[in-house]
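> I'll drop the sequence and a predicted model, then ask my questions.
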Amino acid sequence: MNANPALETETLAEHWSDRPYHRHWLLQRADDLFDFFEADIINPKGGFFELNLDGTVPGKTNPVRGIHVTCRMIHCFAIAHLLGRPGAMAIVEHGMDFLWNRHRDTEHGGYFWQVDDNGPVDASKQGYGHAFVLLAASSARAVGHPLADAMLADITDVINTRFWDEAHGAIAEEFERDWSAKDGGNYRGQNCNMHLTEALMAAFEATGDQAYLSKAERIADLLIRRKSAELNWRVPEHFDTGWTVDQAYDGDQMFRPSGSTPGHWLEWARLVLQLWTLGGKTHDWMPEAAKGLFFQAMALGWDRDNGGFVYTIGWDNIVSRPFKLWWPMAEGAGAAHFLNQHQPSDFHEDSYRRIWGTISRHFLDRKNGGWHQQLSQTMQPEAELFPTRDDIYHALQACLIPLFPADGSVLEMIRTNGDRP
């Protein structure tokens, strides 16, 4: 694998995101995603189905519903409603009812990680899941859902009183149902804090409450300005309770793999620029951080031989998991667009085109619809980590972000620039 990102490129005076054909193509891909999921995702007993790879409903009579899937569907179909997609609000309403009445723990507070028809299957309280509750509540408020204010107040209180660590400016990872320590309580992770940063910005956009934005800035300061900068813009994933990096940690391959994940470098590159714009462009370190994160992801994470971003890299910069997932591609497209808007360069534009070209050739499932969620090192479809297709969150935002100004979340940009596409 050639790690040099300085690819030969023409002089790219015009951004693809400004071209009418490309914009139409992106909107079509967003419609394809809505079409793939919309018909069969609603479980009549509550929540949403995780679909088979061909888009059909699995045969399970009592499937487990994860909170992040519930919340992401609410968020995505709130976006669809703002775009003017008929029927989208009914999906938001279905998700909000399930989130409020089935995921919420009315005895101890907070929200269950997994539930089925009979109640909690995994009653733990996960920072990752609670971040997405905040995102869902904020998105629901943007479309005027009647439960949104109550849920926003509830989840804000839970985050502030249970998860937030004021001394370090970030949240704890997880608790048991009764808020006792889970697995000793000694682990801290960047992934839940990254998604909380996104959700805090959404809550700020929905309410104007500066406290949300301040928390987002503190998380970014800890994880990016300090921790990632110390590692030459590689994002560390795993920490102890004092926020010292644990480079030897190896946990769940989906949520806590060892090493570092270039997809998260890309995600942070976009989020940092979004945070910079929402904060009035007062933090001078943020644009350079975004540029460095994206450059390193292309330099170390892009497979020059086969295409796509590898899943994980060891701290020796050697690829440790060479298969490719769809979400780093989606985050790479969004990050490249944000960088093109705020720090335009041929490298960012070429990367944007290269990423979308690879998505089009390899990740779009032209037989069944939707996107392939996992490909092998040589870009063949696999389903090791993702035997089902559970949501459209990453892919949908990638399709829509380039259609709107890079000044905030895609939902807020649609709300304030609804006629732009």
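Perfect, thanks for sending it.
> Could you use CA atoms for every contact and neighbour count after this?
Noted.
> Could you verify my assumption that residue 420 touches residue 401?
No: contact criterion C-alpha atoms under 8 Å: residue 420 and residue 401 do not qualify, at 11.6 Å.
> Settle it for me: which of these two has more neighbours?
residue 401 (23 against 10; other C-alpha atoms under 10 Å).
> For the stretch 251-400 of the chain, just list every one of the helices.
Assigned by DSSP state H, counting those that start in this stretch, the stretch 251-400 of the chain shows helices spanning 262-278, 285-296, 326-342, 346-358, 393-400.
> what would those helices look like in TSV with distance to residue 111 and mean neighbour count?
Output for these, formatted as TSV (distance: least, C-alpha to C-alpha, whole Å; neighbours: other C-alpha atoms under 10 Å):
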stretch	distance to residue 111	mean neighbour count
helix 262-278	25	26
helix 285-296	32	22
helix 326-342	25	25
helix 346-358	36	20
helix 393-400	20	21
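> can you put those helices in TSV and add distance to residue 384?
Shown next, in TSV, are the helices of the stretch 251-400 of the chain (distance: least, C-alpha to C-alpha, whole Å):
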stretch	distance to residue 384
helix 262-278	18
helix 285-296	27
helix 326-342	13
helix 346-358	21
helix 393-400	19
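> Scan this protein for its longest strand.
strand 319-325 (DSSP state E).
> nearest to residue 24, of the helices of the stretch 251-400 of the chain?
The closest of the helices of the stretch 251-400 of the chain to residue 24 is helix 393-400. By C-alpha to C-alpha, the value is 10.2 Å.
> hold the first one in mind and look at this next one:
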Amino acid sequence: MTWSEEPAHTTLLAEEHDRLLDFGASALVHPAGGAAWLDDRGGADLGRGVLTWITCRMVHVHSLAALTGRTGSAELARQLLDGLAGPLRDTGHGGWFHRLDADGRPDLAAGKSCYDHAFVLLATSSAAVAGIDGAEALLAAAGDVFLERFWDDDAGRCRDHFSADWTGLDPYRGLNGSMHAVEAMLAVADATGDDAWRRRAARVAGLVVDLAASYDGRLPEHFDSDWTPLLDHNEDRPADPFKPYGATVGHGLEWSRLLLTLEAALPGNDDRLLPTARLLFERAVGDGWDVDGAPGFVYTTDWSGRPVVRDRMHWVVAEALAAAAALSRRTGEELYDHWFARWWQYAEDHLVDRDAGSWHHQLDERNHPAAGVWPGKPDLYHAVQATLLPRLPLAPTITRAIADGALA
């Protein structure tokens, strides 16, 4: 029996899941439509406007909660989905805007990204499985946009960014958007039964397997249009929240878990997935955990494994927990249970905010709350999934598994 399967620990995870969902519920819907950015105490920071990816994450979270039977979550998911169907959707050119300002005007200068559209796929697939009105039609539309604009079938990879009217394609290619695209494609496959989405996800994963082998488990994140790594990208902006310089420790952990989900979803597809998942996990732990005089994961390292940004992000711990649980379930090895227990205690000691709610999104290198990269507590996606994934099988993906009654 793994740590998360023990009755007392299952109860602990379930209680934390419910506590998290209390955070910001009454302030979540922005007057302009979609989700408000939540501040440190769960109030709406209306001046930040509405971001598509935040809205999508909260549609996903409350669709999951609706499937667990939580009162009020289905209605919250529906209201947030209305934002995706309405003001966040570009009815002129197609696709979804990145952001609305505080008055509800779209930010055209931000263009359209794979990252945002991957989350639209995730949100609409989860809402469809949860039976939220309008979700199936929105999922079909999101799938069409993604395949037309972001999926490069010749390369088996994702394009990253266009201008708002789709006339300009940025030469930059990125692993962050691709990672969330893999998560979303697996979810769409489970929502629709269309196995082609899993095969697309497997093609992107093949790139990650190759990169992990070539760079000793430190994944390059940034590439040119030919997918040549840009190892010095943003060296002058190392703490960028989406495109930081160097290797992002948390993404190694996130990919570790996703590769195991893919392996379970497509048995026999690639016998390199488990070894790569192990490598990514071991490299992230070796480079990132407790390496600078205080517990916690550093945000990024250089290509030799030296810390660059030492602040601790809550999402990294959440992904570490999910990866440890996945490897424990896949291998049966007690090592991963050890790590899970240690990181859950770290979360309890430093991240879980019993006073104001949710988890602190960022800590400094001495584990004091900070806000240089992530002010406030804008969403619940990573923390909520950390309370659910350890209680689920590796496949199907989280929403379908809960709908099928697999949640412990």
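Perfect, thanks for sending it. Just so it is clear, the model here is predicted, and its values are computed rather than measured.
> Compare the helices of the stretch 251-400 of the first structure and give me the one nearest residue 26 of the first structure.
helix 393-400 (5.2 Å).
> and residue 325 of the second structure, what pairs with it in the first structure?
With TM-score structural alignment as the matching criterion, the partner of residue 325 of the second structure in the first structure is residue 337.
> Apart from its chain neighbours, what residue comes closest to its match?
Using C-alpha to C-alpha, 6 or more residues apart in numbering and skipping the chain neighbours, the partner closest in space to residue 337 of the first structure is residue 402 (6.0 Å).
> The match of residue 325 of the second structure touches residue 404, doesn't it?
No: between residue 337 of the first structure and residue 404 there is no contact, the gap being 10.0 Å when judged by C-alpha under 8 Å.
> show me where the stretch 151-300 of the first structure has strands.
Per DSSP state E, counting those that start in this stretch, the stretch 151-300 of the first structure carries strands over the ranges 164-165, 170-171, 174-175, 188-189, 238-239.
> For the third one, which helices and strands make contact with it?
Counting contacts by 3 or more C-alpha pairs under 8 Å, 6 or more residues apart in numbering; DSSP states H and E, strand 174-175 of the first structure is packed against strand 125-126.
> Have a look at how far, on average, the strand it packs on is from the second structure.
When the second structure is overlaid, strand 125-126 of the first structure sits 0.7 Å from its aligned residues on average, using mean C-alpha distance after the TM-score superposition for the first structure.
> Which other helices and strands does that strand contact?
For strand 125-126 of the first structure, the packing partners by 3+ C-alpha pairs under 8 Å, 6+ apart are strand 174-175.
> against the second structure, where does the strand it packs on fall?
Taking TM-score structural alignment, strand 174-175 of the first structure hits residues 161-162 over in the second structure.
> so what's residue 42 of the second structure closest to, chain neighbours aside?
Closest to residue 42 of the second structure by C-alpha to C-alpha, 6+ apart is residue 24, at 4.0 Å.
> give me the element the residue mapped onto that neighbour from the first structure is part of.
Alignment note (TM-score structural alignment): residue 24 of the second structure maps to residue 37 of the first structure. Using DSSP states H and E, the element containing residue 37 of the first structure is helix 20-38.
> how big is the offset of whatever helix or strand comes next after that helix relative to the second structure?
Following helix 20-38 of the first structure in sequence order, the next helix or strand is strand 65-66 (DSSP H and E). Compared with the second structure after fitting, strand 65-66 of the first structure deviates on average by 0.6 Å (mean C-alpha distance after the TM-score superposition for the first structure).
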